[in-house]
Each structure stands twice: as structure tokens, then as C-alpha cells.
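1. only geometry, no sequence info:
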């Protein structure tokens, strides 16, 4: 199984030191990731370093070099506890929010990116949480892809292409089948062990640029596939919460 890399929470005030450390490892191996850029970040937890000057030029340079850009929510502020149609998280900026408001957030967010020279049709939901109204509003606003779902190849559902993430990393690493899935990273919160593990991953696993996943043919997902994915996502969420409660 091949692995593509997704980086969440790209903002002007992200932890620059950790970002560049992560980027240096990617550059060493010639890997171009997917990055989730927050159009108008109001999440104070993501304010870690002094803001990057000319942030949008910085993002545009990454995109021009082959990095793939997704719109990562709008403000990255959670307003509901809805899990949505991919219930891997228990909070959301979008799921449970009225359609008209989601439509407005997506329209304004995409306009901010466009006015700063960033074009994308890929959406990355904060906490992986979105609902049917999100999908409806995404299509209205020119988005055709979502980075979420489980699997080893892109699939289509409700007129949207999904680029899957790994349900369990250890299982992915031992999977000898053909295919590509995505490992998700939040560089702001990575510690020394996580950096060491990532460096080992790049050296030992079949890590590829995200564009290789995008070049794969997407297949249509049926209702049975969605039900299995929903159950797996819900189980993963429950296991994570159980581990937290034990700690």
C-alpha cells in the first residue's frame, strides 16, 4: 500500500519551526503533500508563532512547487458537537449548521483563497466533520473533492470525489495490496517521537506525492460501502474516546 501525506491547520500563525522541520523531511524525499489552508482563521489554538509575512505568497509558492492545496474549513471554529456523515470526530464547524450559513462560509472562504491567487476544488473539513448540507453547498460553490473517507483508492458519492485517509496506520503499513491512502498530520502538535516516526516512515514505507492519489480513477461507492465506512468511522471514534477516558 502506498501512502500520501496530508497536513492540516496551515495558517499564518502556525508553528513555523515544526512546519519547516516537517517540510525539510518531505523535501529530502521529494514528497509533495496535501495541505489544508484555513481561509480566515479565528481559532486561537492555532496561533502559535508570529504570523508569516506575505502568507498567501508563501502558500502560492508551495502550490506552484507541486504541493496540493485544500480549503480547510472557514474560520476553524467549532460551533456544534455533530459528528456528521463521517463520524470520526465529535465536534464540527459545519455539521449541524444550517445550509444557508454553510453556503456562505464556503463561498466567502473560496473567494478569500481566489483573491489571494489560490485556486482549489478540494475541501478538508475540520475534525473530519461535515453533513449532507455541506456536500450540497460544496457542489454549489465549485468544490468537487473531499479529503476524507476510508479506503485505498478515490471513490465517488453524491457527485463528490473522496480521497481516503487511513483507518489504522499499522494496518495500512502491513497491507501488501495495491492502492493509496492518506496519513494525516498536525505539525503544530507533533512531538519528538512523532517526528522520528515520520522520518522512519519516509525511509521505509512507500510514501508518494498526493498528486499520485489524485491521478487514480475514482470508483462509485454504493450504499453498502457507505454503511461499512460509517460503522468503521464510528468505531474508531469510540475507541479513541475510550482510550482517552482510561488515561
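-> Alright, I've got the coordinates. Bear in mind that the values here come from a model prediction, so they are computed numbers and not experimental data.
2. switch to C-alpha atoms for all contacts and neighbour counts from now on
-> OK.
3. Show me what counts as buried in stretch 138-153.
-> Neighbour-count burial for stretch 138-153, counted by 16 or more other Cα atoms under 10 Å, picks out 138-139, 141, 143-153.
4. now the helices for the protein?
-> For the chain, the helices defined by DSSP state H occupy 16-28, 55-64, 99-115, 132-140, 169-174, 192-204, 210-214, 223-246.
5. List the single closest residue to residue 190 in space, sequence neighbours excluded.
-> Closest residue to residue 190 apart from its sequence neighbours, by Cα to Cα, 6 or more residues apart in numbering: residue 18 at 7.6 Å.
6. Likewise for residue 161?
-> Leaving aside its chain neighbours, residue 161 sits nearest to residue 145 (4.6 Å; criterion: Cα to Cα, 6+ apart).
7. alright, now check it against this:
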């Protein structure tokens, strides 16, 4: 069993105190996270300061050697969309757009990264929402994808998928490769304490993102879709019937 950590919603107006806190914890245990960066954030719900672009770039450069870069869309703006490939989302930055439109979004994002001497290898879809066109574009740009409801890495359309099932660290029931996704902007003190308590005991099970690319592919796209449908049904039941019963 192997673990990875991904940190979402990194941008120039992020909650820097929380980001510094979680990176400090991860560095203490020699864990290199994947940072999902929004180059031109327009989502005011995740803004916590008024730092400039230069401030943000300075911060990224200071941490550059200890993180991997992920493309988290371009501006974190969303439109109504149909069901995405994974999980059940009604809004998306990518899903349902044409090939040309999606490619332009990713091109704009990659231009920002490269202009600042950052070279991401991973795509992280905002709100887990993307479609098969997005996969084609990731293949065109040579990006692997951090997403999917599987317990092992798999390939679809010759693109490597590293599944992401959990929003906090835990010991899963089955052996596999698991990504724990955190959103530092909204983490509480108890979240940091809980994470470090887990790392104290299991830090040796964490691997670097580049190691995944040389691992044997054991998962498959079809199984990921089966697990995804089970996940959707479970959440529907939980949010519909259990919530109604509790109220």
C-alpha cells in the first residue's frame, strides 16, 4: 500500500499561514506533495489576502524544490455542465466545452507556468469535473491526471491516472495507491493535528509523485467507472434518505 498527498487551490490570494503550516508538517516527514495551482484565480470564495503575483511567485520559488506542480485549471470559474467522468458534479471549468475551448484553457495555464520556469506534469481538474475531451488534451500536452475512483493507477487513452478517493489521510481496506487530497485554505487546527498524528505512524508509506510513473499499472478504467457509480449511489442515499431521517 502506497500513499500520496495532493494540496488543492493554490493561488496568489490563498491562506498563506495554512499553506506554510501544512508544508512545514510534510517537509518534517520528507513528504513531497503535489500542489494544484490556479494561475489566474477568479473564485472569490477561496481568497484570503491581497498578495500580489510577485509575492506568490516568490513563495512558490521558495518551495519549488520540495513540491510537484499540478495544473488546476486556469481561473477556477465554472459553468453548468452534465455528468463528468468521475463523481457527480453539476458545474465545471472543462466538462462539456469543445476541444478548442478546453485546449485554450489548458494552454493559457501552461503558458503561465512555463513563463515562470515551472513545468507541471499533472492535471488536476477543479471540482473533479472533466470529460473525455479533457483526457485527449492532457495526452496532447503530455500531462498525467490526478483523479479517478480506483484503488490502483490505471491508463485510459494512453494517459496515466492516479486515483483520488479520500479527502483526508486514513488506512483503506484494500491494498493500492491512494491520494489524500487536502484544501489548506479551509483547514482547521484540528485538521493539522489529525494529519500529523497519521504521519507519525505512517510517513514511510508515502511516495513521491514521480515514482508513480515507473510503477506497474494494476488498475483499469472499467473498474474505475464501476467504483464511481457505487460512490455516486452511496452519496445519493446518504444525502437524500439519511439526511431526511435525521431532520
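-> Structure's in. What do you need? Note that this is a predicted model, so its numbers are computed, not measured.
8. CSV for the helices of structure 1, including distance to residue 5 of structure 1?
-> Output for the helices of structure 1, formatted as CSV (distance: least, Cα to Cα, whole Å):
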stretch, distance to residue 5 of structure 1
helix 16-28, 9
helix 55-64, 15
helix 99-115, 22
helix 132-140, 23
helix 169-174, 12
helix 192-204, 10
helix 210-214, 6
helix 223-246, 20
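9. Looking at these, spot the one closest to residue 182 of structure 1.
-> For residue 182 of structure 1, the closest of the helices of structure 1 is helix 210-214, at 8.2 Å, according to Cα to Cα.
10. about what we covered before: out of the buried residues of stretch 138-153 of structure 1, which comes closest to residue 9 of structure 1?
-> Relative to residue 9 of structure 1, the closest of those is residue 147; by Cα to Cα it sits at 13.7 Å.
11. My guess is the closest one contacts residue 162. True?
-> Yes: between residue 147 of structure 1 and residue 162 there is a contact at 5.7 Å, judged by Cα atoms under 8 Å.
12. show me the contacts for the residue nearest to residue 161 of structure 1.
-> Neighbouring residues of residue 145 of structure 1 by Cα atoms under 8 Å, 6 or more residues apart in numbering: 121-123, 160-163.
13. And for residue 61 of structure 2, the neighbour number?
-> 13 (other Cα atoms under 10 Å).
14. At the geometric centre of structure 2, which residue sits there?
-> Centroid-nearest residue in structure 2: residue 124, 4.6 Å away (criterion: Cα atoms, centre = their mean).
15. Quick check: the gap between that residue and residue 77 of structure 2.
-> Counting by Cα to Cα, to the nearest Å, the gap from residue 124 of structure 2 to residue 77 of structure 2 is 14 Å.
16. And residue 69 of structure 2, by the same measure?
-> Residue 69 of structure 2 is 20 Å from residue 77 of structure 2, by Cα to Cα.
17. Please apply the same query to residue 29 of structure 2.
-> 34 Å.
18. Repeat that for residue 9 of structure 2.
-> Residue 9 of structure 2 is 12 Å from residue 77 of structure 2, by Cα to Cα.
19. ditto for residue 88 of structure 2
-> 18 Å.
20. Which of these two has more residues huddled nearby?
-> Higher neighbour count among residue 88 of structure 2 and residue 77: residue 88, with 19 against 16, using other Cα under 10 Å.
21. Without its sequence neighbours, what residue ends up closest to residue 96 of structure 2?
-> residue 81 is the one closest to residue 96 of structure 2 (Cα to Cα, 6+ apart), at 6.1 Å.
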